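[1] The sequence isn't on hand, but the structure is:
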């Protein structure tokens, strides 16, 4: 098979992976509390938990979403009592976001779940080396950069 054919197969596989992940993310789940959360909500809580304190601008930059979309997400998380926001005492215009104790439970539960799931993946991928993973990361980063560049050109 030629390099071009293999690359097309790779891209089709990436598109299929993207569709599978999108479907998986659309199913609400419980993460250690009675609240049903979509994966994007759990991942947003992870970002907040990893940062300890953050704001909508920072989350928007990390997730490549608009500040408005992040604000709407934060309102949902606040309503579910998973996060709270308050005025930054050093910059009154900025709202700081933190996890509530309930949000911290979700954060810790989700981190543990990820570790278990990733461990299961690793068992299935034992034949691949660290160098293989590094090459895949490099490849995907290049594809992501090109995709982002194309998005910016279209905007």
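    In hand now; what should we look at? Just so it is clear, the structure is predicted and the values come from calculations on it, not from any experiment.
[2] contacts and neighbour counts: CA atoms only from here.
    Fine.
[3] What is the neighbour count of residue 72?
    For residue 72, the neighbour count with other Cα atoms under 10 Å is 13.
[4] Tell me the secondary structure at it.
    helix (DSSP: H, G, I helix; E, B strand; the rest coil).
[5] Give me the residue at the spatial middle of the protein.
    residue 43 (4.8 Å; Cα atoms, centre = their mean).
[6] What distance do you get for that residue to residue 81?
    For residue 43, the distance to residue 81 equals 16 Å [Cα to Cα, to the nearest Å].
[7] List the contacts of residue 93.
    Residue 93 makes contact with residue 87, according to Cα atoms under 8 Å, 6 or more residues apart in numbering.
[8] want to compare, so here's the second one:
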């Protein structure tokens, strides 16, 4: 039981540290301070040209109203555009602006630099250990989601 407690405490300590890291807004080369939710929204749009709100919300794993809130902020900062889809005039789609592309590429570089140390740790594990870790974390997420529904 003691090992379980230590593992769980270590996991949640890492989550708290990561949440603190993510809570700090950063400039990715445009002069705008972007929160984690904003830059991740920008990343999804950059990876999926002409994405609509429903697809964006699904890829971010958030509600459509949450995705709408993030897109409004990014439009105000001139990082994305909102336009009618060419083949379906009722559908609204989002794309990066030139300024948005700068932030997108800046975040890509930032991710590589920041996560290099974590990738180094993971590189020490063999494939079975990585599969176990991924499986454990996936199951843990499902269990925590169940707790959130109670």
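    Cool, the structure landed. What you see is a predicted model, and the numbers here were worked out from it, not measured in a lab.
[9] Put one on top of the other, what's the TM-score?
    Here the superposed chains carry a TM-score of 0.87, computed using TM-score structural alignment, normalised by the length of structure 2; 150 aligned residues with a Cα RMSD of 1.9 Å.
[10] quick revisit: helix or strand: which one has the residue nearest to the centre of structure 1?
    helix 39-51 (DSSP states H and E).
[11] Over in structure 2, find the residue span that helix aligns onto.
    Using TM-score structural alignment, helix 39-51 of structure 1 lines up with residues 36-48 of structure 2.
[12] Show me which residues of the matching stretch are buried.
    Using 16 or more other Cα atoms under 10 Å as the test for burial, stretch 36-48 of structure 2 gives 36-46, 48.
[13] got it, and stretch 21-37 of structure 1?
    Buried, per 16+ other Cα under 10 Å, within stretch 21-37 of structure 1: 31, 37.
[14] Name the surrounding residues that touch it.
    Under Cα under 8 Å, 6+ apart, the answer for stretch 21-37 of structure 1 is 38-40, 42, 80, 102, 105-106, 109-110.
[15] Out of those, which comes closest to residue 70 of structure 1?
    residue 40 (10.6 Å; Cα to Cα).
[16] quick one: that closest one and residue 135 of structure 1, what's the gap?
    For residue 40 of structure 1, the distance to residue 135 of structure 1 - Cα to Cα - is 27 Å.
[17] Where do the helices of structure 2 begin and end?
    2-22, 36-47, 53-60, 64-76, 98-123, 127-149 (DSSP state H).
[18] Average offset of the second one relative to structure 1?
    So the one you mean is helix 36-47 of structure 2. Taken over the aligned residues, the distance from helix 36-47 of structure 2 to structure 1 averages 1.1 Å (mean Cα distance after the TM-score superposition for structure 1).
[19] same deal with the first one?
    Here helix 2-22 of structure 2 is compared with structure 1 after superposition; its mean distance to the aligned residues, by mean Cα distance after the TM-score superposition for structure 1, is 2.0 Å.
[20] returning to that earlier point: single out the most deeply packed of the helices of structure 2.
    Among the helices of structure 2, the stretch with the highest mean neighbour count (mean count of other Cα atoms under 10 Å) is helix 36-47, at a mean of 19.
[21] which strands and helices sit next to that helix?
    For helix 36-47 of structure 2, the elements it packs on are helix 53-60, helix 64-76, strand 92-96, helix 98-123, judged by 3 or more Cα pairs under 8 Å, 6 or more residues apart in numbering; DSSP states H and E.
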